[in-house]
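Asker: no FASTA, just this:
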């Protein structure tokens, strides 16, 4: 198992789903973690599950600069460093409309939460620790970034932009900070459950490995990319999808 002993990670949106799976994978491999979300009470519960001596939650709005500053400072104050950043926060407002008909304000909100928020977290982490000490970043993308599907107009565009953002940041922040991404397939979480319930068999048939993803699948990939085992990998977005994209190439 990849070792992250002595490292401190900040995982945005780390209370549930993929974010919690990532946080758990990092703790299991020896890292300390700061997780963020909007609900302070539920964050405390999540931190307790991870182990209060190894995890702490910081509540706030993901795109709030002051919340970002506090989260970074908490990592440094509590654990002594901030070596690793995982930009997991994301989302979309699904309305089924084509780009030519989509509500521009909703489209902008999707771009903001998936792309702009990732940028501001990188800025906060860079100025708060990474710029001077180095480290690694992973941005959580989606295979929607590589597919043109009717209900993926804003989300797919935002995640495709995030993939390029990963390359751009990797180039700019080298050699001290490595930046990679993970493009996840269908992982069963509260976020995706509404789109999967009642059609699980159909979704699974589209996946060559014949199962839906689990948060731990993404967590293991993220842990690898953040570790020294990936010390010569930067600017890459790793597809973790059970082979789903094989049907669209």
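Answerer: Right, received. Where do you want to start? All values reported here derive from a predicted model rather than from experimental measurement.
Asker: alpha carbons only for contacts and neighbour counts from here, please
Answerer: OK.
Asker: now do the same contact list for residue 249.
Answerer: Residue 249 is in contact with no residue at all, counting by Cα atoms under 8 Å, 6 or more residues apart in numbering.
Asker: no wait, residue 55
Answerer: If you count contacts by Cα under 8 Å, 6+ apart, then residue 55 has 32-35, 47-48 around it.
Asker: and those as CSV, adding secondary structure, neighbour count and distance to residue 109?
Answerer: Output for the contacts of residue 55, formatted as CSV (DSSP: H, G, I helix; E, B strand; the rest coil; neighbours: other Cα atoms under 10 Å; distance: Cα to Cα, whole Å):
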residue, secondary structure, neighbour count, distance to residue 109
32, strand, 31, 31
33, strand, 32, 28
34, strand, 26, 25
35, strand, 27, 23
47, helix, 24, 29
48, helix, 15, 32
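Asker: which single one of those residues is nearest to residue 90?
Answerer: Lowest distance from residue 90 to these (Cα to Cα) belongs to residue 35, with 14.6 Å.
Asker: test my guess that the closest one contacts residue 16.
Answerer: No. Contact criterion Cα atoms under 8 Å: residue 35 and residue 16 do not qualify, at 9.9 Å.
Asker: tell me how far the residue nearest the centre of the chain lies from residue 162.
Answerer: In the chain, the C-alpha nearest the mean C-alpha coordinate belongs to residue 88, at 2.3 Å (Cα atoms, centre = their mean). Here the criterion is Cα to Cα, to the nearest Å. By it, residue 88 lies 11 Å from residue 162.
Asker: so what sits against both of those two?
Answerer: In contact with both residue 88 and residue 162: residue 139, using Cα under 8 Å, 6+ apart.
Asker: how about the helices in the protein?
Answerer: For the chain, applying DSSP state H gives helices covering 17-28, 40-50, 65-79, 104-111, 117-125, 131-133, 153-173, 190-196, 200-205, 215-226.
Asker: dump those to CSV, plus distance to residue 236.
Answerer: Below are the helices of the chain laid out as CSV (distance: least, Cα to Cα, whole Å):
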stretch, distance to residue 236
helix 17-28, 18
helix 40-50, 29
helix 65-79, 25
helix 104-111, 21
helix 117-125, 16
helix 131-133, 20
helix 153-173, 7
helix 190-196, 25
helix 200-205, 27
helix 215-226, 9
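Asker: take the one below as the second:
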């Protein structure tokens, strides 16, 4: 028997993997993984709202992708802006089926004990509090009653340690655990999963792949290259869609095998 609050009971299961007729919201999506995720969701039939701190940049990014994508200015930790974005999405499109908590930051470089409270707080606010904020708004506005899917952008750093990015890794480890906690609390109506990208060609990860480092990281990666945003976008679309309808509380590692060997970042 299908629970009345499940996504299947919402009357739009469609073919496996299809998001036809669904509406998605992706935070921090003016470039990189967020933009690729928006494109992948759109390509599976969803109408997509993307956010950025800059409304102008959000709208420019939406125009770059074209078709069924709208830009909205909202900083990830601004509760009023987040609420306005969620309310706008539901009011405009009549529903909100998928939330991708993609916004992330990493201002706290160097040993953990050398970080100040401001950098620590900014990292945790964007990487951990924002997913809680946006998820709570999405659940109360639509998903709690009608069902939905949440996908968080974590990192393989949440499974490992490395010099100079300790606070970031701690925030992503916490996000992986938060994904499980929310999955338990919001079942059966809402599925909550995460992706854990490896080194991907994004601005946030430039320090890990720029210059000669790309060759070294690719050589230490079993699949022979660093990731592209589209690799992660495809994984997001999978977890968001009905092909993953019996998956919740899980974190899908998408790293080309980087965690398998001594080249782990």
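Answerer: Cool, the structure landed. Quick caveat, the model's predicted, so the values are computed rather than measured.
Asker: picking up where we left off before, what does the residue nearest to the centre of structure 1 align to in structure 2?
Answerer: Superposed on structure 2 with TM-score structural alignment, residue 88 of structure 1 falls opposite residue 102.
Asker: check contacts around its match.
Answerer: Here residue 102 of structure 2 is in contact with 26-29, 33-34, 152-153 (Cα under 8 Å, 6+ apart).
Asker: would you check which pair of those lies furthest apart?
Answerer: Maximum distance among those (Cα to Cα): 12.9 Å, for 29 and 152.
Asker: now for residue 220 of structure 1, how many residues are close by?
Answerer: 18 (other Cα atoms under 10 Å).
Asker: ok, now which ones touch the corresponding residue of structure 2 for it?
Answerer: Taking TM-score structural alignment, residue 220 of structure 1 has residue 234 as its aligned residue in structure 2. Shown in contact with residue 234 of structure 2 (Cα under 8 Å, 6+ apart): 37, 40.
Asker: so what's the residue count around the residue nearest to residue 97 of structure 1 when sequence neighbours are not counted?
Answerer: Nearest non-adjacent residue to residue 97 of structure 1, counting by Cα to Cα, 6 or more residues apart in numbering: residue 151, 7.1 Å away. Neighbour count for residue 151 of structure 1, taken as other Cα under 10 Å: 15.
Asker: isn't residue 151 of structure 1 right up against residue 99?
Answerer: No. Look at residue 151 of structure 1 against residue 99 with Cα under 8 Å: they stay out of range, at 9.9 Å.
Asker: re earlier: residue 59 of structure 1: which of the contacts of residue 55 of structure 1 is nearest?
Answerer: residue 35 (8.5 Å).
Asker: the closest one and residue 106 of structure 1, how far apart?
Answerer: In terms of Cα to Cα, residue 35 of structure 1 sits 27 Å off from residue 106 of structure 1.
Asker: ok, residue 221 of structure 1 next?
Answerer: Residue 221 of structure 1 is 31 Å from residue 106 of structure 1, by Cα to Cα.
Asker: likewise for residue 26 of structure 1?
Answerer: 33 Å.
Asker: repeat for residue 142 of structure 1
Answerer: As judged by Cα to Cα, residue 142 of structure 1 and residue 106 of structure 1 stand 19 Å apart.
Asker: ok, residue 140 of structure 1 next?
Answerer: Residue 140 of structure 1 sits 21 Å away from residue 106 of structure 1, going by Cα to Cα.
Asker: just residue 46 of structure 1 next, same as before
Answerer: When residue 46 of structure 1 is compared with residue 106 of structure 1 (using Cα to Cα), they lie 30 Å apart.
Asker: of the two, who's got more company?
Answerer: residue 46 (22 against 15).
Asker: contacts only, for the equivalent of residue 196 of structure 1 over in structure 2.
Answerer: Matched by TM-score structural alignment, residue 196 of structure 1 corresponds to residue 209 in structure 2. By Cα under 8 Å, 6+ apart, the residues touching residue 209 of structure 2 are 199-201, 217, 226.
Asker: greatest separation within those: which pair is it?
Answerer: 201 and 217 (11.6 Å).
Asker: overlap of the contact sets of the two?
Answerer: Common neighbours of residue 201 of structure 2 and residue 217 (Cα under 8 Å, 6+ apart) are 209, 226.
Asker: verify the stated contact: residue 42 of structure 1 with residue 16.
Answerer: No. In this structure, residue 42 of structure 1 is not within contact of residue 16 by Cα under 8 Å, at 9.2 Å.
Asker: more neighbours, these two?
Answerer: Shown here are residue 42 of structure 1 and residue 16; by other Cα under 10 Å, residue 16 has more neighbours (19 against 15).
Asker: which position in structure 2 pairs with the more buried one?
Answerer: By TM-score structural alignment, residue 16 of structure 1 lines up with residue 31.
Asker: from residue 150 of structure 2, how far out is its match?
Answerer: For residue 31 of structure 2 relative to residue 150 of structure 2 (Cα to Cα), the value is 20 Å.
Asker: cool, residue 91 of structure 2 as well?
Answerer: 19 Å.
Asker: neighbour count winner among those two?
Answerer: Per other Cα under 10 Å, whichever of residue 91 of structure 2 and residue 150 has more neighbours is residue 150, with 30 against 12.
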